[in-house]
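Peer 1: Sequence and computational prediction follow.
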Amino acid sequence: MFSHIMIGTDDIERSKKFYDTVLAVLGINEPVQNVNDTGQKRLFYIHNGSVFSVTEPINGEPTRTANGSTIGFACDSPEQVKEFHSVAIANGATSIEGPPGLRDNSTGKKHLCYFLDPDGHKICGMYRCN
């Protein structure tokens, strides 16, 4: 459905260190790095046909997060959801919406975790139960 998701950061090196470590839990390797035509540094994490990008804001203004938005990453097991959360918290994320665990609602059973990255973006790890 999506070709990519891109978020902003005010500290690209901090974001690289954070996402390199956290996304490694999901088997996502080092990002492709580049500088766009107007000089902003960007990171592109490419995995299984999807791209997650982090960029310095093109307009030069401070990064703002989107209230009400969540970026969800697929996990392979309930244990990976917990590890994803633990590694994120150990590397500067803030835990939100309770501890990782099983949730059962109208969209089915799934293991979830939620945290805010160092720039305040809401991130989710999810494993859907069969």
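Peer 2: In hand now; what should we look at? Residues are numbered from 1 along each chain as shown.
Peer 1: going forward, measure contacts and count neighbours with C-alpha atoms only.
Peer 2: OK.
Peer 1: measure the nearest residue to residue 96 once chain neighbours are set aside to residue 122 for me?
Peer 2: Closest residue to residue 96 apart from its sequence neighbours, by C-alpha to C-alpha, 6 or more residues apart in numbering: residue 115 at 5.1 Å. Computed as C-alpha to C-alpha, to the nearest Å, the residue 115 to residue 122 distance reads 6 Å.
Peer 1: Below is an additional structure, to be compared with the one above:
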Amino acid sequence: MIDHIGFPVSDFERSKAFYTAALAPLGYGLVMAVTAEETGAAAHAGFGAGPKPDFWIGSGGRADALRVHVAFVAADRAAVDAFHAAALAAGGTDNGAPGLRPHYHPNYYGAFVLDPDGHNIEAVCHRPA
């Protein structure tokens, strides 16, 4: 079980705005932000669907750093579609339009975008239509 995940981004404010917009259709929002002064190192923003953040970004990353893949659970296929549209509108790049991915399993409905640093961000619904 994963408690939380995080990775560095090259432009903290740009990425914070991107994730605020892209994750809203999935019920995620900015839950907590800590400044570099508070941590003594980097600024961090924590997003979640409740009172506890489980997805974090932090300042100080390099745009040419190793890329990661993160998949967020969507309540339904409409939320996957809305995530994809919101992420593109917020500056993301299409990396796989919403649709079924039956090679994973018959009800795997996902969409993929690259965030401003090139991280592969996915929203997925495993429920039947």
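Peer 2: Now that the structure is in, tell me what you want to look at. Please read these numbers as outputs of a predicted model, since none were measured by experiment.
Peer 1: in the biggest strand by length in the second structure, what's buried?
Peer 2: Criterion DSSP state E: the longest strand present in the second structure is strand 93-100. For strand 93-100 of the second structure, a neighbour-count test (16 or more other C-alpha atoms under 10 Å) marks 93-95, 98-100 as buried.
Peer 1: Quick one: name whatever helix or strand follows the helix or strand where residue 73 of the first structure lies.
Peer 2: Using DSSP states H and E, residue 73 of the first structure sits in strand 71-74. For strand 71-74 of the first structure, the succeeding helix or strand toward the C-terminus, using DSSP H and E, is helix 78-90.
Peer 1: I'd like to know how many residues surround the equivalent of the residue nearest to residue 96 of the first structure over in the second structure.
Peer 2: Per TM-score structural alignment, the equivalent position to residue 115 of the first structure in the second structure is residue 113. For residue 113 of the second structure, the count of nearby residues is 24 (other C-alpha atoms under 10 Å).
Peer 1: and if you look at residue 38 of the first structure?
Peer 2: Neighbour tally, residue 38 of the first structure, other C-alpha under 10 Å: 8.
Peer 1: Spell out the secondary structure type for it.
Peer 2: Three-state assignment for residue 38 of the first structure (DSSP: H, G, I helix; E, B strand; the rest coil): coil.
Peer 1: Map it across to the second structure for me.
Peer 2: With TM-score structural alignment as the criterion, residue 38 of the first structure lines up with residue 40 in the second structure.
Peer 1: just residue 85 of the first structure next, same as before
Peer 2: If you follow residue 85 of the first structure across to the second structure using TM-score structural alignment, you land on residue 84.
Peer 1: Tell me where the second structure has strands.
Peer 2: Assigned by DSSP E, the second structure shows strands spanning 5-8, 29-34, 44-48, 55-58, 69-73, 93-100, 109-114, 120-125.
Peer 1: The ones you listed: which one's closest to residue 21 of the second structure?
Peer 2: Closest of these to residue 21 of the second structure is strand 29-34, at 8.6 Å (criterion: C-alpha to C-alpha).
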